[in-house]
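K.L.:
Take a look and give me a structure for this.
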Amino acid sequence: MAIGFAPARTASASSRLARTLEAAEWTAAGIPLLTNPREVVKDLHTRHLPAPGTAVVAVFSPDGRLTASASFAQRADSTDGWERRNAILAHLRRVTSDDLRRRHPVRTAVLLVCRDGEPGWTETDGAWMWGLRDACSLYGLRSGAYITLTRDGWHVIGENRGGRTPQAASWSQAPGGAAALHPTGAPEALRRAAAR
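P.N.:
Here you go, the predicted structure:
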């Protein structure tokens, strides 16, 4: 019988794989349902005009009122939930205080990711979901819905709810959307990280 340690590279790869969630795991986690997902998506889209490659994190009060939100560019090549979590935490810190002193979480964080590709679950979505859940835990928030915005429309992962509009190209159809581009191809508002 041989005793030894797995090579560091293998251990690192397996730990990265563990920082992701399948759609079924997300559903089984008992994520609270959005009362009116269409209105949530429309509101976040109007505030941030996300283009593909943009994520929007939003915090809602117990009565469902939006209290803070921020949009930010995302790295398309990463499927590591650790990086996703750190990005979410950094932007939560910019727009709202934590709820760590509360005995139980009362506010809920929702994540909308605008991306290219099919509307169904992907490995990148799994990393975002892991990142959202972990960021919420570290910040004293409840983990809320994970929403994708593609050219097919919007879709709440883990639920059978979605719609055709807005969709991933809607930002370019907004007044001044195509005219207000900066070099990365996203709306000018994203440069200011539209935190409202």
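K.L.:
From here on, just use CA atoms for contacts and neighbour counts.
P.N.:
OK.
K.L.:
List the contacts of the residue nearest the centre of the chain.
P.N.:
Using Cα atoms, centre = their mean, the residue of the chain that lies closest to the mean C-alpha position is Leu111, 3.1 Å off. When contacts are counted by Cα atoms under 8 Å, 6 or more residues apart in numbering, Leu111 touches Ala55, Val56, Val57, Ala58, Leu132, Gly144, Ala145, Tyr146, Ile147.
K.L.:
The second one - that's part of a strand, no?
P.N.:
Yes - when DSSP: H, G, I helix; E, B strand; the rest coil is applied, Val56 is found to be in a strand.
K.L.:
residues in contact with it?
P.N.:
With the criterion set at Cα under 8 Å, 6+ apart, Val56 makes contact with Leu44, His48, Pro50, Ser69, Ala70, Ser71, Phe72, Leu111, Leu112, Val113.
K.L.:
Just give the closest residue to it, not the sequence neighbours.
P.N.:
Spatial nearest neighbour of Val56, chain neighbours left out: Ser71 (4.2 Å); criterion: Cα to Cα, 6 or more residues apart in numbering.
K.L.:
Sequence B follows; please return its structure for comparison with A:
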Amino acid sequence: MTFGFAPSAATPVPSATASAGSAGHLSRMLEPAEWAAAGIPLLRSPREVVNGLHARQRPTPATAVVAVLDHEERLTASASFVRHPAGAVDGWEFRNALLAHLRRVVPHDLRRRTPVRTGVLLYCREGDERWTEEDGAWMWGLRDACTLHGLRCGAYITLTRGGWQVLGDGRGGRRPSSVSRPVSLAESSLGPAPGPSRSGGGAAEALRHAAAR
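P.N.:
This is a model prediction of the structure:
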């Protein structure tokens, strides 16, 4: 409702645009209850997975580490990239970034009738272990990226100053944290990933990323 004048046909209506954008944004995130109800497979040894990824990728706040595990929970490939601080908190954008990095480091499994490998995501961020809308957007993005790459969607893990937390699972620990020093790869059960390490090319929205295969 307006008073004194009506907007012209050529004038955008900010409230309507914002409302549509907000609805789209909210549809591209998952609440913890939705994530738990999705039947995400539990990691047998989450601490070992977290230690291995932390040792390999050495994430700092705003770094996403996406990894592919085989049926025995061994690391097949991993990649890390930094989320641009000015970027939108949108599952669509996160999905696209995750999918682009998955495509760089491991072939898709779309020809398989059922997924054999599992995609997991560790996100290092500020704040505490409680769920945020940003976490919900990463969950949505991980689920969609795994589907489009022929992977089973696996755990979403946050890494903060207080330690690590598998969201929707309830398991976590104080170490590693976003400020702790990584253990050596020799101490990590994931160990060195098979094949030579390599770095991916730069992306406009990523300030840094590295991949291991």
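K.L.:
related to what we said a few turns ago, of the contacts of Val56 of the first structure, which is the most crowded?
P.N.:
Neighbour counts for those were taken using other Cα atoms under 10 Å; the highest belongs to Pro50, which has 30 neighbours.
K.L.:
Mind telling me what it corresponds to in the second structure?
P.N.:
Matched to the second structure by TM-score structural alignment, Pro50 of the first structure sits across from Pro59.
K.L.:
again with Val110 of the first structure
P.N.:
Using TM-score structural alignment as the criterion, Val110 of the first structure maps onto Val120 of the second structure.
K.L.:
neighbours around that match, how many?
P.N.:
The number of residues packed around Val120 of the second structure, counting by other Cα under 10 Å, is 23.
K.L.:
In this structure it contacts Ala64, no?
P.N.:
No - counting by Cα atoms under 8 Å, Val120 of the second structure stays clear of Ala64, with 10.5 Å between them.
K.L.:
before we move on, back to that, in terms of helices and strands, where is the match of Pro50 of the first structure?
P.N.:
For Pro59 of the second structure, there is no host helix or strand (DSSP states H and E).
K.L.:
List the residues that contact the residue nearest to it when sequence neighbours are not counted.
P.N.:
The spatially closest residue to Pro59 of the second structure, leaving aside those adjacent along the chain, is Cys124, at 6.3 Å (Cα to Cα, 6+ apart). Cys124 of the second structure makes contact with Pro59, Thr60, Pro61, Ala62, Thr63, Ala64, Thr158, Leu159, Thr160, Ser178, according to Cα under 8 Å, 6+ apart.
K.L.:
Contacts only, for the fourth one.
P.N.:
To tie it back to what came earlier, the one meant is Ala62 of the second structure. Applying Cα under 8 Å, 6+ apart, one finds that Ala62 of the second structure lies in contact with Val82, Arg83, His84, Pro85, Tyr123, Cys124, Arg125, Glu126.
K.L.:
What does the second one correspond to in the first structure?
P.N.:
Using TM-score structural alignment, the partner of Arg83 of the second structure in the first structure is Gln74.
K.L.:
I'd assumed Pro52 was in contact with that match.
P.N.:
No - taking contact to mean Cα under 8 Å, the distance of 9.2 Å between Gln74 of the first structure and Pro52 leaves them out of contact.
K.L.:
These two: who's more crowded?
P.N.:
Applying other Cα under 10 Å to Gln74 of the first structure and Pro52 shows that Pro52 carries more neighbours, namely 22 against 18.
K.L.:
in the second structure, which spans are helices?
P.N.:
Defined through DSSP state H, the helices belonging to the second structure, from first to last, are 14-27, 32-37, 46-57, 91-105, 133-148.
K.L.:
Redo those as TSV? Include distance to Ala212 of the second structure.
P.N.:
As requested, the helices of the second structure are arranged in TSV below (distance: least, Cα to Cα, whole Å):
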stretch	distance to Ala212 of the second structure
helix 14-27	32
helix 32-37	28
helix 46-57	8
helix 91-105	7
helix 133-148	18
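K.L.:
quick one: Trp130 of the first structure and Glu83 touch, right?
P.N.:
No - distance between Trp130 of the first structure and Glu83: 10.2 Å, which falls outside the contact criterion (Cα under 8 Å).
K.L.:
neighbour-wise, which of the two wins?
P.N.:
In this view Trp130 of the first structure and Glu83 are compared by other Cα under 10 Å, and Trp130 has more residues nearby, 23 against 17.
K.L.:
The more buried one pairs with which position in the second structure?
P.N.:
Alignment note (TM-score structural alignment): Trp130 of the first structure maps to Trp140 of the second structure.
K.L.:
and what of Ala145 of the first structure?
P.N.:
Aligned by TM-score structural alignment, Ala145 of the first structure pairs with Ala155 of the second structure.
K.L.:
ok, for its match, nearest residue in space, not its chain neighbours?
P.N.:
Counting by Cα to Cα, 6+ apart, the nearest residue to Ala155 of the second structure once its immediate chain neighbours are dropped is Val120, at 5.0 Å.
K.L.:
residue contacts, the one you found?
P.N.:
With contacts taken as Cα under 8 Å, 6+ apart, Val120 of the second structure has the following neighbours: Val66, Ala67, Val68, Leu69, Leu142, Cys153, Gly154, Ala155, Tyr156, Ile157.
K.L.:
Relative to Tyr156 of the second structure, how far out is it?
P.N.:
With distances taken as Cα to Cα, to the nearest Å, Val120 of the second structure is found 6 Å from Tyr156 of the second structure.
K.L.:
Quick check: neighbours shared by those two?
P.N.:
Common contacts of Val120 of the second structure and Tyr156 (Cα under 8 Å, 6+ apart): Leu142.
K.L.:
Good, we can wrap up now.
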